[in-house]
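> Below is the structure, and that's it, no one-letter string:
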């Protein structure tokens, strides 16, 4: 992997990490909301349940889902050992299970796990060129960061009303924004220096016999 690919992967990981950090900060620890807390919290917000505020938990899941998909894809097209690939897939499966607990949503969890496996197998056979990988990673980074940021901004007025005063936006939100901006900048910069070239493809090797 090129340095800019590694940087994009790190930014996507940073995007996922931001979900464990506070998005709503309060001096009282019980009123602090992390990104993962918001994923559950909005389901019980009165304005969301009555339809006054259009919100969904899915955009807030984007960083972890994209991180899981990225891990599966990288494991498929990398030259890691079997143990390395297995560890990456296990971590990807765990990230999805954080959002969709096995005992609560087993069908959804199983479906996403199958998609991760499909991404892994696809990358094994396609083994895309560096330029294509950069494009995929940059798009993945934006797909991880933009949905939760937009969803949070939509929810912010309702959160202000719920808390009875303007809430203090936590570090998780800003870290998510930084990760998304970083993916955009690095993706554009890498696209400027990346040059299409020949690359090994397992599928091509099979066709050639």
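Right, received. Where do you want to start? What you see is a predicted model; the values in this text were computed from it and never measured.

> can we go C-alpha only for contacts and neighbour counts from here?
Fine.

> which stretches of this protein form strands?
With DSSP state E as the criterion, the chain has strands at 22-25, 33-34, 168-169.

> Please go through the chain and pick out the longest helix.
helix 130-163 (DSSP state H).

> right, and the strands of the chain - which one's nearest residue 147?
strand 22-25 (14.3 Å; CA to CA).

> In addition, the following structure is provided for comparison:
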């Protein structure tokens, strides 16, 4: 079951990140999980320092998915067929590239504001390239690394989002509650944690066609 749960959990997490965290009848006012890292910079309460949050933390789910896929793709105990391995590597790449800031340029990537995102992007692309070697890590180490990433992805964006929710509601002049994107992200990350810590079960590539 773990072999299927890992890619499914990654897909669910990404669906949540790209889905709405703040819903609104006007499409232009919908805020997705991917938007939050940029959106919070323009909130007056954040600019005045009345709300503390770690802005790069909103990208933690993307980091988690990319790292998890790179760690899992070539593991022999998971026994992924080539097509499913290719899907995991594609998810790792897509997740990593979404760390790029809007309208990015090489100069902008080196700016202090985006230094964390740029560093994470470089590390994730390196992990993607080294995925066959990462598969040699003991299962306990891979599970621990992926679990730490999942826990960070559960804490930082959710804490930050709930902290700014009243300010967003005040701007929109209407009560705001978390939309399905947030819950989908949480469900996917919890599923990732469960998947990594399921009992080990031997598999061969032929088991998933």
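Perfect, I can see it now. The structure presented is a predicted model; accordingly, all values stated were derived computationally and were not measured.

> quick one: TM-score?
With the length set by TM-score structural alignment, normalised by the length of the first structure, the two chains reach a TM-score of 0.72; 191 aligned residues with a CA RMSD of 3.3 Å.

> picking that back up, can you redo the strands of the first structure as CSV with distance to residue 53 of the first structure and mean neighbour count?
Below are the strands of the first structure laid out as CSV (distance: least, CA to CA, whole Å; neighbours: other CA atoms under 10 Å):
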stretch, distance to residue 53 of the first structure, mean neighbour count
strand 22-25, 18, 22
strand 33-34, 18, 22
strand 168-169, 19, 16
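
> From residue 73 of the first structure, how far off is residue 123 of the first structure?
6 Å (CA to CA, to the nearest Å).

> The two: which is more packed in?
Counted by other CA atoms under 10 Å, residue 123 of the first structure and residue 73 do not tie: residue 73 has more neighbours, with 26 against 20.

> and that one, what pairs with it in the second structure?
Alignment note (TM-score structural alignment): residue 73 of the first structure maps to residue 71 of the second structure.

> Return the distance of its match relative to residue 137 of the second structure.
9 Å.

> can you check residue 193 of the second structure too?
18 Å.

> between the two, who's got more neighbours?
residue 193 (20 against 13).

> That one touches residue 152, doesn't it?
No - Residue 193 of the second structure is beyond contact range of residue 152, at 11.7 Å (criterion: CA atoms under 8 Å).

> now stretch 25-44 of the first structure: which residue numbers in the second structure?
Residue span in the second structure matched to stretch 25-44 of the first structure, by TM-score structural alignment: 23-42.

> Flag every buried residue along that stretch.
23, 31, 32, 33, 34, 35, 36, 37, 40 (16 or more other CA atoms under 10 Å).

> and the aligned partner of residue 16 of the first structure in the second structure, what is it in contact with?
When the second structure is aligned by TM-score structural alignment, residue 16 of the first structure is paired with residue 14. Residues near residue 14 of the second structure by CA atoms under 8 Å, 6 or more residues apart in numbering: 61, 62, 65, 95, 185.

> Now for those residues: which two are most distant?
Most distant of the contacts of residue 14 of the second structure, by CA to CA, are 95 and 185, 13.5 Å apart.

> How many neighbouring residues does residue 99 of the first structure have?
If we define neighbours as other CA under 10 Å, then residue 99 of the first structure has 20 of them.

> That one: what's it in contact with?
Counting by CA under 8 Å, 6+ apart, residue 99 of the first structure has contacts 61, 64.

> distance of it from residue 58 of the first structure?
In terms of CA to CA, residue 99 of the first structure sits 10 Å off from residue 58 of the first structure.
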